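**Student:** sequence? don't have it. structure:
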């Protein structure tokens, strides 16, 4: 038995749900597919309402915008089955055996199973290069490598988890914002949960424009810093966080803060260009978190 849960915000999910439904019906398992719209534009919602024609599928619309965390929590609480498969609305399964790969692990002892992320081989238009470049270098990682540090790359856009565990951990995220996947991974690790990665990717189709994505990166770093200030993170495999902590211990955070203040415009020029350098992005994030820590 499997509950497929899809949080939605301003995204047409008809193609995704059609593909998933075909695979679910072929699998011959007991399933439900629940889609919760977080108060999208009415034109999008009207299109998405068509999916209710699919068997064992329901589509709900929130009465206002609650955010990603609360929407996922509501989906989990509505689910009738013990295993939850969360998928973002802007993805598409890479394999025609996508559901079968997950259902083969329904009886496994793993608490959470992550399928992975994939990106189109063809680069997008220049204005979307930052998201694509970061995704292909940092998120499109084989399961063999992900399993070496299982709590490091935990992408909530494609994973299966037990219902009780998700509700327990997700309820500890009490703020709205971007970048809480890192915290969820830290919670899984500190809770000593078993995490397993498989090569069962979804294509990430909803690439953000460069400037929009850079803003989200800054938000995710702000989230990480807020969690550190509140002493919410006990243990994590996040490279940025651990490097920042090491720099702070050596008081090198002052140097990196100065670097951000002095070179942020040069960094941004590269990152918003048609050929962003991931090394520049990593340096930008590290100097940004040091600057924010000392100046916020």
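**Tutor:** Alright, I've got the coordinates. These figures come from a predicted structure and were not determined experimentally.

**Student:** make it CA atoms for all contacts and neighbour counts henceforth
**Tutor:** OK.

**Student:** so who does residue 55 touch?
**Tutor:** Residue 55 makes contact with no residue under the criterion Cα atoms under 8 Å, 6 or more residues apart in numbering.

**Student:** mind checking the SS state of it?
**Tutor:** Here residue 55 is coil, with the state taken from DSSP: H, G, I helix; E, B strand; the rest coil.

**Student:** Show me the contact partners of stretch 21-32.
**Tutor:** Contacts of stretch 21-32 (Cα under 8 Å, 6+ apart): 1-4, 54, 56-57, 96-100.

**Student:** let's go with 7 Å and repeat that
**Tutor:** 1-4, 56-57, 99-100 (Cα atoms under 7 Å, 6 or more residues apart in numbering).

**Student:** Kindly check the end-to-end length of it for me.
**Tutor:** 9 Å (Cα to Cα, to the nearest Å).

**Student:** Just the buried residues of it, please?
**Tutor:** Neighbour-count burial for stretch 21-32, counted by 16 or more other Cα atoms under 10 Å, picks out 21, 23-24, 31-32.

**Student:** Keep only those of those residues that are in strands.
**Tutor:** Counting by DSSP state E, the buried residues of stretch 21-32 place 31-32 in strands.

**Student:** quick one: the strands in the protein?
**Tutor:** Under DSSP E, the chain gives strands at 2-8, 31-37, 57-61, 83-87, 91-93, 112-114, 117-118, 158-162, 195-197, 202-204.

**Student:** Now do the shortest one: which elements does it pack against?
**Tutor:** Packing partners of strand 117-118 (3 or more Cα pairs under 7 Å, 6 or more residues apart in numbering; DSSP states H and E): strand 202-204.

**Student:** Comparison target below:
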């Protein structure tokens, strides 16, 4: 039987001081990380005069040097901050649920560790949304500050086409355009609708959560974006799609009516009747990974490869 993960905590002086006052902050910023250094994000978030705290979860990364750097950075923050280090990896859904257990604020702001706020008053803006007591809000993300690297051009092209969208466009399909990379949730909402810990690996746990929460609460979309710095190589992105197929199947099983309107579902459905899918899937993947091919062609091939993977679920 697998032993539960154990926690090691590092709190800065401001965290302990706030705890002694028995005063809850308005906003709890929750940052899961796995072998990534969130120092740039933490520096950007340390805004003076914001009623907020920060909790970082090292999800069993096992890098002692990185953990030591994170602990040192946490101790220097002006905002109340805590570092939670797990003895083993728990995964994206369970890790975020654990972060919520450590939060003391009425509103929880989930941020990925490879994000960097775009506006300088990023937390101040989120605190204002929290002051209005919004149940759920998503701020959007961009690639504005992400450096251009040849090995990331495919991911950049795909993200710009489908993910980096302004608030009015996202608001047309509120649940579909929700990611945990920049997501505000009121505590009582999260206590009713937490992330499904049966999801493993990468992908779809945030969309599935949004589909459940949208049954009971409105999802607000605003333009308070953060840049996604962690673009992947084509090979890494293809591997993530491969491991996400099981998660896609779980979403389809629970929310088929809603998901059936998504382009990813429609493409998978169209390919379901195609003969010898598993025989030609590697050929499509090879086109996507070929850096000599034009980026639009590679992007089309990778979307087709993803649809072929997902076709078993529809």
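**Tutor:** Happy to help now that I have it. No experiment lies behind these values; they were computed from the predicted model shown.

**Student:** care to give me the TM-score?
**Tutor:** Here the superposed chains carry a TM-score of 0.85, computed using TM-score structural alignment, normalised by the length of the first structure; 280 aligned residues with a Cα RMSD of 2.3 Å.

**Student:** roughly how far apart are residue 78 of the first structure and residue 194 of the first structure?
**Tutor:** Distance from residue 78 of the first structure to residue 194 of the first structure, by Cα to Cα: 24 Å.

**Student:** now do residue 113 of the first structure
**Tutor:** In terms of Cα to Cα, residue 113 of the first structure sits 9 Å off from residue 194 of the first structure.

**Student:** How about residue 252 of the first structure?
**Tutor:** Relative to residue 194 of the first structure, and taking Cα to Cα, residue 252 of the first structure is found at 35 Å.

**Student:** Would you format the strands of the first structure as JSON lines with distance to residue 259 of the first structure included?
**Tutor:** Output for the strands of the first structure, formatted as JSON lines (distance: least, Cα to Cα, whole Å):
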{"stretch": "strand 2-8", "distance to residue 259 of the first structure": "39"}
{"stretch": "strand 31-37", "distance to residue 259 of the first structure": "42"}
{"stretch": "strand 57-61", "distance to residue 259 of the first structure": "46"}
{"stretch": "strand 83-87", "distance to residue 259 of the first structure": "38"}
{"stretch": "strand 91-93", "distance to residue 259 of the first structure": "37"}
{"stretch": "strand 112-114", "distance to residue 259 of the first structure": "36"}
{"stretch": "strand 117-118", "distance to residue 259 of the first structure": "32"}
{"stretch": "strand 158-162", "distance to residue 259 of the first structure": "36"}
{"stretch": "strand 195-197", "distance to residue 259 of the first structure": "37"}
{"stretch": "strand 202-204", "distance to residue 259 of the first structure": "33"}
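
**Student:** Just the buried ones from the contacts of stretch 21-32 of the first structure?
**Tutor:** Buried among those by 16+ other Cα under 10 Å: 1-4, 57, 99-100.

**Student:** and stretch 198-217 of the first structure, which stretch of the second structure?
**Tutor:** The aligned range for stretch 198-217 of the first structure in the second structure is 222-241, by TM-score structural alignment.

**Student:** Which parts of the matching stretch count as buried, going by neighbours?
**Tutor:** 222, 224-234, 237-238, 240-241.

**Student:** Distance to residue 142 of the first structure added to the contacts of stretch 21-32 of the first structure, as TSV?
**Tutor:** Formatted as TSV, these follow (distance: Cα to Cα, whole Å):
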residue	distance to residue 142 of the first structure
1	27
2	25
3	26
4	23
56	33
57	31
99	18
100	19
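
**Student:** Sort out which one of those residues lies nearest residue 225 of the first structure for me.
**Tutor:** residue 4 (32.4 Å; Cα to Cα).

**Student:** counterpart of the closest one in the second structure?
**Tutor:** Checking TM-score structural alignment: residue 4 of the first structure goes with residue 29.

**Student:** is it true that its match touches residue 105?
**Tutor:** No: the pair residue 29 of the second structure and residue 105 does not pass the contact test of Cα atoms under 7 Å, sitting 8.8 Å apart.

**Student:** residues in contact with residue 13 of the first structure?
**Tutor:** So residue 13 of the first structure contacts 48, 89 (Cα under 7 Å, 6+ apart).

**Student:** what do you get if the cut-off is 6 Å, keeping everything else the same?
**Tutor:** With contact set as Cα atoms under 6 Å, 6 or more residues apart in numbering, residue 13 of the first structure has these partners: residue 89.

**Student:** what about it, distance to residue 35 of the first structure?
**Tutor:** 9 Å.

**Student:** How about residue 66 of the first structure?
**Tutor:** For residue 66 of the first structure relative to residue 35 of the first structure (Cα to Cα), the value is 15 Å.

**Student:** the more surrounded of these two?
**Tutor:** Neighbour totals were compared for residue 66 of the first structure and residue 35, and residue 35 leads with 26 against 15 (other Cα atoms under 10 Å).

**Student:** quick one: the alignment partner in the second structure of the more buried one and residue 81 of the second structure, what's the gap?
**Tutor:** By TM-score structural alignment, residue 35 of the first structure lines up with residue 56 in the second structure. Distance of residue 56 of the second structure to residue 81 of the second structure, given as Cα to Cα: 8 Å.

**Student:** do the same with residue 277 of the second structure
**Tutor:** Taking Cα to Cα, one finds residue 277 of the second structure at 50 Å from residue 81 of the second structure.

**Student:** Give me the neighbour count for residue 221 of the first structure.
**Tutor:** By other Cα under 10 Å, neighbour count at residue 221 of the first structure equals 22.

**Student:** Not counting residues beside it along the chain, what's closest to it?
**Tutor:** residue 289 (6.3 Å; Cα to Cα, 6 or more residues apart in numbering).

**Student:** more neighbours, residue 113 and residue 194 of the first structure?
**Tutor:** For residue 113 of the first structure versus residue 194, neighbours defined as other Cα under 10 Å are more numerous around residue 113 (23 against 14).

**Student:** Map that one across to the second structure for me.
**Tutor:** Aligned partner of residue 113 of the first structure by TM-score structural alignment: residue 137.

**Student:** wait, isn't that match in contact with residue 222?
**Tutor:** No: with contact defined as Cα atoms under 6 Å, residue 137 of the second structure does not count as touching residue 222 (7.1 Å).

**Student:** Helices of the second structure, start to end?
**Tutor:** 13-21, 39-45, 64-76, 92-102, 122-131, 153-162, 167-171, 187-192, 205-213, 234-259, 263-271, 277-289, 295-310 (DSSP state H).

**Student:** how much does the fifth one stray from the first structure?
**Tutor:** Aligned to the first structure and superposed, helix 122-131 of the second structure gives a mean residue distance of 1.6 Å (mean Cα distance after the TM-score superposition for the first structure).

**Student:** Run through the residues that contact residue 152 of the first structure.
**Tutor:** So residue 152 of the first structure contacts 237-238 (Cα under 6 Å, 6+ apart).

**Student:** That concludes my questions; thank you for your assistance.
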